[in-house]
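> After the sequence you'll find the predicted model.
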Amino acid sequence: MKRAEREAAARRIMERAPTPVPPELYPEVLRRGRRMLRRRRATARLMWLLLLAATAAFVIWALTARPWVEPPSETTPPLTGW
């Protein structure tokens, strides 16, 4: 099939009248859409909560462990000049 034939076939398909959708399908679509939105919103809230908890845990750890402070020396310097 050449390009012109494919384009003509695509035009014929697009120019056809759309297939009617059964009216009883509409409430089901609304229910599923609402459920998807609720799940997406709940997932987003959970991710924000996890991010907040991880940030709080890191801040608390950093304040207690103070990783920016140099640790105390394990050995004593040599005693010279006594």
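Everything's here; your move.

> switch to C-alpha atoms for all contacts and neighbour counts from now on
Will do.

> Can you get me a residue count around residue 36?
Other residues near residue 36 come to 12 when the count uses other C-alpha atoms under 10 Å.

> mind checking the SS state of it?
Classification of residue 36 into helix, strand or coil gives helix, according to DSSP: H, G, I helix; E, B strand; the rest coil.

> how far away is residue 66 from residue 37?
Distance of residue 66 to residue 37, computed by C-alpha to C-alpha, to the nearest Å: 42 Å.

> swap in residue 25?
Here residue 25 is placed at a distance of 18 Å from residue 37 (C-alpha to C-alpha).

> next, the one to line up against it:
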Amino acid sequence: MNRPDREAVVRRIMERAVPPVPPELYADVVRRGGRMLRRRRTARRLMWLLLFAVTVAFVVWALTARPWVEPPSETTPPLTDW
């Protein structure tokens, strides 16, 4: 099947009349769509809250542990009484 034939077949499929949708199906789809949007919004908010909590926990840990400071050497005794 060459390109013009395929395009003609696709045009015929797209120009067919759309079958009527039962009215009770529309209400069901709207209800499910609303529920899906609420779940996505809740999941997104929970993810942002989790990211914020992890960030706060990391900042608190970094300020208390101070991992960028070199620990004092304990292998050499301190020099006293030169």
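Nice, I can see it. Source: prediction; values computed, not measured.

> and the aligned partner of residue 38 of the second structure in the first structure, how far is that from residue 44 of the first structure?
Taking TM-score structural alignment, the alignment pairs residue 38 of the second structure with residue 38 from the first structure. The span separating residue 38 of the first structure from residue 44 of the first structure equals 10 Å under the rule C-alpha to C-alpha.

> so stretch 55-67 of the first structure corresponds to what in the second structure?
Across the second structure, the stretch matching stretch 55-67 of the first structure (TM-score structural alignment) is residues 55-67.

> How far does that stretch sit from its chain's centre?
Averaging C-alpha coordinates over stretch 55-67 of the second structure and over its chain gives two centres that are 25 Å apart (C-alpha atoms, centre = their mean, to the nearest Å).

> same thing with stretch 10-25 of the first structure?
With C-alpha atoms, centre = their mean as the basis, the distance from the averaged C-alpha position of stretch 10-25 of the first structure to the chain average is 35 Å.

> residue boundaries of the helices in the first structure?
3-15, 25-65 (DSSP state H).

> In TSV, list those along with distance to residue 76 of the first structure.
Output for the helices of the first structure, formatted as TSV (distance: least, C-alpha to C-alpha, whole Å):
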stretch	distance to residue 76 of the first structure
helix 3-15	85
helix 25-65	23
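
> quick one: which of these is nearest residue 79 of the first structure?
Go through the helices of the first structure one by one with C-alpha to C-alpha and the one that ends up closest to residue 79 of the first structure is helix 25-65, at 31.5 Å.
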